[in-house]
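Visitor: Attaching a predicted model along with its sequence, questions to come.
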Amino acid sequence: MPIQSLDRLPPVGDKIPQFFVTTLFIFEGSSVSMSLYKTIRTHHHFRMTFGVLNVGELIVMLFYTSIGFLGYLQYGEDTEGTITSSLPASPLYDAVQLVYAVVVLGTYPIILYVPIQVLWNIIKQKVGPIINGNEWNGVKSQGGARLMIIELVFRALLVVATYLLSVVVPQLDLIISLVGAITSSSVAVMIPSILHTVTFWEQNSNRWARIRLLAVNLVLFAIGLTAFTLGIYFSVSDIIDSYRTIEFINETTLPSSSVG
């Protein structure tokens, strides 16, 4: 398939809000970043100018930018929500999708690391005393082994739940933009700006340092609030338009198929 010329590509102006909140969703790795910072041995290597965080974010940005640009340059308005869905059926592209599936399989434990750590500790506090204090199948419970089985089942259920969500939701890209508008703008921008102000306000005795701290965090909070408001509005509008389009297609195709 030949690459489309730049002047023939459709405009993307009306998709800028969706792009913005989707980008927030992509870069919202604060939970994983904080867990990595907690476990890393040399913390200064993490937060330095060319440290783990900045270099990692730069690599992620380059990957997403190049894949998004080249995919849009190739498929134009036919670009799907996930670029692998736009690939034609051929052995080469099937191999690409297989490699992509392997990558997702390898990175899934990292993505679910924080939710599992939070949720499993809550479940373990509830289930642990019951298992350790009772018998299971007539045999005295071995708490560690039983808890490991339950933890593996819990991890598997999380994976199955996210898989079912991706299957059930027809327009996954629109849901991602909505989730990015709600969670990423608040968790990655607004809440950290508030916490940063509260944490370092008393430590900055200098008046101008406090003014600078407040000004920077107010700007960040305003950016997050703008992304939150506009992102929800445009994402919900796109979801409604998408389902209206699906209903219109069904209404126009079903009568003709029944007549035939």
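Guide: Alright, I've got the coordinates.

Visitor: going forward, measure contacts between C-alpha atoms and count neighbours the same way
Guide: OK.

Visitor: Which strands or helices does the helix or strand harbouring Val118 pack on?
Guide: Element membership of Val118 [criterion: DSSP states H and E] is helix 113-133. Here helix 113-133 touches helix 30-39, helix 143-168, going by 3 or more Cα pairs under 8 Å, 6 or more residues apart in numbering; DSSP states H and E.

Visitor: wait, which of those is closest to Gly231?
Guide: Set against Gly231 and scored by Cα to Cα, these come closest in helix 30-39, at 19.6 Å.

Visitor: And for the closest one, what's in contact with it?
Guide: By Cα atoms under 8 Å, 6 or more residues apart in numbering, the surrounding residues in contact with helix 30-39 are 43, 46, 53, 110-111, 113-114, 187-188.

Visitor: So for the helix holding Val118, what gets flagged as buried?
Guide: Neighbour counts over helix 113-133 (16 or more other Cα atoms under 10 Å) mark 114, 116, 120, 128, 131-132 as buried.

Visitor: where's stretch 181-194 relative to the chain centroid, distance-wise?
Guide: The offset between the C-alpha centroid of stretch 181-194 and the centroid of the whole chain comes to 13 Å, using Cα atoms, centre = their mean, to the nearest Å.

Visitor: helix or strand right after the helix holding Val118?
Guide: Counting by DSSP H and E, the next helix or strand C-terminal to helix 113-133 is strand 135-136.

Visitor: residues making contact with that following strand?
Guide: Under the contact criterion Cα under 8 Å, 6+ apart, strand 135-136 has outside partners Ser141.

Visitor: Does Pro10 belong to a helix, a strand or coil?
Guide: Each residue gets one of three states, and Pro10 gets coil by DSSP: H, G, I helix; E, B strand; the rest coil.

Visitor: how many neighbours does the residue nearest to it when sequence neighbours are not counted have?
Guide: What sits nearest to Pro10 in space, not counting adjacent residues and going by Cα to Cα, 6 or more residues apart in numbering, is Glu77, at 6.2 Å. One way to gauge burial is a neighbour count; for Glu77, by other Cα atoms under 10 Å, it gives 12.

Visitor: would Glu77 count as being in a helix?
Guide: Yes - using three-state DSSP, the secondary structure at Glu77 is a helix.

Visitor: any idea how far Ser5 is from it?
Guide: Plainly put, Glu77 is 13 Å away from Ser5 if you go by Cα to Cα, to the nearest Å.

Visitor: From the contact counts, what lies against the one helix or strand Arg212 maps to?
Guide: When secondary structure is defined by DSSP H and E, Arg212 falls within helix 207-259. Helices and strands touching helix 207-259, as assessed by 3+ Cα pairs under 8 Å, 6+ apart, comprise helix 16-27, helix 172-179, helix 185, helix 191-200.

Visitor: another structure for you, compare them:
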Amino acid sequence: METTEAPLPLLDANQRSKSGGGGGGATSAQTLGNIVVSLLGTGALGLPYAFRVSGWLSGSLGLAAAAAVVYYCMLLLIRCRNKLEEGRDKDGAAVQIQTYGDLGAEAFGVPGRCLTEVLVVISYAGTTVSYLFFMGENLSSVFSSYGISPSAFVFALLLPLEAALSFIRSFSVLAPFSILADACNVLAMAIVLAVDVQQLRKPSRKAKRSAFNGAWSLPFAGGVAVFCFEAFGLTLSLEASMAERRKFPWVLLQAFLGTAAAYICFGVFGYLAYGEDTNDIITLNLPSNWLACIVKVGLCIALAFTFPMIIHPVNEIIENKLDSSEWFQKLCQNLPGRNWLGLQAVRLLIVVAVAFLATSVPGFAILISFTGSTVCALLAFVLPATFHLKLLGSSSTPLQRVLDYSILATGLVFAGYSIYSAVSGHSMGFMT
């Protein structure tokens, strides 16, 4: 999911490069760490259920395929930027590509920028909705003896907290929490895997598990897999941050190989441990003990402090549009803080809207699958292939063009089928 100018939590401001040139000051190790940080998210917690839907073998192969295509498409974005920054604009100035929207503008003008930024907003808003949904469900399960609903936790606890955090505009303040959040995510996944292994040792858990549940189940699992690989949103920022940008493809490959292997293990063991009892959020399968409570609360704390980072692209795009509009300027001219107060009010409204959506979605797995197979598929597959064909098609080999068209067609079919399934209600059948 594409973040436009979102700062990277492990990089200082003087390490980031706004465009091209010789790159930033980040080493390969720092960049590798940032890629892994951007890949780890709530999507992994829905993988065991996705493997229940599709079967453990087809789910594993689908996730590996999604990782390979996302990796290739991230490289397409880099090639497009490198080609554009070799030239000059109509005024003779060097072309600078800082965001995904800039690529859209270079490829298709204003409509290209608008489409790209709309998809960015929807995809990141979908991620923040999944965060609130996940936190509400898990907090409700931890305090189940009190009978507090997930919606109550979202509105009474999470909404005020995230509204307050959204007012923080300095990411240096949030950076330590981001690092803590990723440490909590890794630790929690390790604990869940350990519990899964213990479950597999029980005789009652050795029943046959499906390896393949039919072709119609693959789009659902594929959507979850695409949602898991969120790093395509940080492609341009990650590559520009490196001191030796030519090493980026190799560093990116290392991150994808390691993360894909970890995701496959997490999904397979989670499904094999619980079989048809696998919940759409795997943490809800954990036994009711102090260890499970620590995992759930730890993940909620991690997501609570990651939320401002994820909502940042949404805030930034909307604020940039409002800040340059005459009607918003007139609306804010009588306010005490003028534009600043107006923009803060907009941030509050965005968080409120996300909270209402989080209490309305039918389920965690459905949410991340639909988001992954529609807007994420468009951003990760369709747009990179389209931009590459538009900007470098004439200089590409026939094989490259065939590959681009294949990715483009697959992404469109994937998104189209997912929208059809959602409208017709077919995807709801997976929740049974």
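Guide: It's in. These figures come from a predicted structure and were not determined experimentally.

Visitor: related to what we said a few turns ago, check the alignment and tell me where the residue nearest to Pro10 of the first structure lands in the second structure.
Guide: Under the alignment by TM-score structural alignment, Glu77 of the first structure pairs with Glu276 in the second structure.

Visitor: Touching, that match and Arg52? I think so.
Guide: Yes - with contacts defined as Cα atoms under 8 Å, Glu276 of the second structure counts as touching Arg52 at a distance of 6.7 Å.

Visitor: returning to what we had before: if you compare the helices and strands packed on helix 207-259 of the first structure, which one is most tucked away?
Guide: Neighbour counts averaged per stretch over these are highest for helix 185, at a mean of 25; criterion: mean count of other Cα atoms under 10 Å.

Visitor: in the second structure, what residues pair with it?
Guide: Aligning helix 185 of the first structure against the second structure (TM-score structural alignment) gives residues 377.

Visitor: Name the nearest residue to Val52 of the first structure, ignoring sequence neighbours.
Guide: Closest residue to Val52 of the first structure in three dimensions, ignoring its sequence neighbours and counting by Cα to Cα, 6+ apart: Phe46, at 4.6 Å.

Visitor: List the residues that contact that neighbour.
Guide: Listed by Cα under 8 Å, 6+ apart, the contact set of Phe46 of the first structure reads 37, 40, 52-53.

Visitor: TSV for these, including distance to Ile83 of the first structure?
Guide: Shown next, in TSV, are the contacts of Phe46 of the first structure (distance: Cα to Cα, whole Å):
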residue	distance to Ile83 of the first structure
Tyr37	32
Ile40	34
Val52	28
Leu53	26
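
Visitor: Show me which of the residues you listed is closest to Pro170 of the first structure.
Guide: Proximity of these to Pro170 of the first structure, judged by Cα to Cα, is greatest for Leu53, which lies at 33.6 Å.

Visitor: Go ahead and confirm the closest one touches His43.
Guide: No - between Leu53 of the first structure and His43 there is no contact under Cα under 8 Å: 10.8 Å.

Visitor: neighbour-wise, which of the two wins?
Guide: Taking neighbours as other Cα under 10 Å, Leu53 of the first structure and His43 compare with Leu53 leading, 17 against 14.

Visitor: For that one, which non-adjacent residue is closest in space?
Guide: Leaving out its chain neighbours, the residue that sits closest to Leu53 of the first structure by Cα to Cα, 6+ apart is Phe46, at 5.8 Å.

Visitor: Narrow the contacts of helix 30-39 of the first structure to those in helices?
Guide: Assigned to helices by DSSP state H, the following of those qualify: 46, 53, 110-111, 113-114.

Visitor: hang on, the earlier thing: tell me which of the helices and strands packed on helix 113-133 of the first structure approaches Ile182 of the first structure most closely.
Guide: Comparison of those against Ile182 of the first structure by Cα to Cα identifies helix 30-39 as nearest, at 14.9 Å.

Visitor: Could you list the buried residues of the closest one?
Guide: Within helix 30-39 of the first structure, the residues that count as buried by 16+ other Cα under 10 Å are 32, 37.

Visitor: cool, and stretch 97-106 of the first structure?
Guide: Of all the residues in stretch 97-106 of the first structure, those buried under the rule 16+ other Cα under 10 Å are Gln97.

Visitor: from the chain's centre, how far out does it sit?
Guide: Averaged C-alpha coordinates place stretch 97-106 of the first structure at 17 Å from its chain's average position (Cα atoms, centre = their mean).

Visitor: Onto which residues of the second structure does that stretch map?
Guide: So stretch 97-106 of the first structure sits over residues 296-305 in the second structure, by TM-score structural alignment.

Visitor: okay, the helices and strands packed on helix 113-133 of the first structure in a markdown table with distance to Pro91 of the first structure next?
Guide: Shown next, in a markdown table, are those (distance: least, Cα to Cα, whole Å):
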| stretch | distance to Pro91 of the first structure |
| --- | --- |
| helix 30-39 | 35 |
| helix 143-168 | 24 |
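
Visitor: Out of the ones you listed, which gets nearest to Gly224 of the first structure?
Guide: Comparing these against Gly224 of the first structure with Cα to Cα, the closest turns out to be helix 30-39 (14.6 Å).

Visitor: how much space between the counterpart of Ala358 of the second structure in the first structure and Thr183 of the first structure?
Guide: Ala358 of the second structure maps onto Ser166 in the first structure when the alignment is built from TM-score structural alignment. Summarising the geometry, the distance separating Ser166 of the first structure from Thr183 of the first structure, computed by Cα to Cα, is 18 Å.

Visitor: between those two, who's got more neighbours?
Guide: Neighbours were tallied for Ser166 of the first structure and for Thr183 using other Cα under 10 Å; the higher tally belongs to Thr183 (17 against 13).
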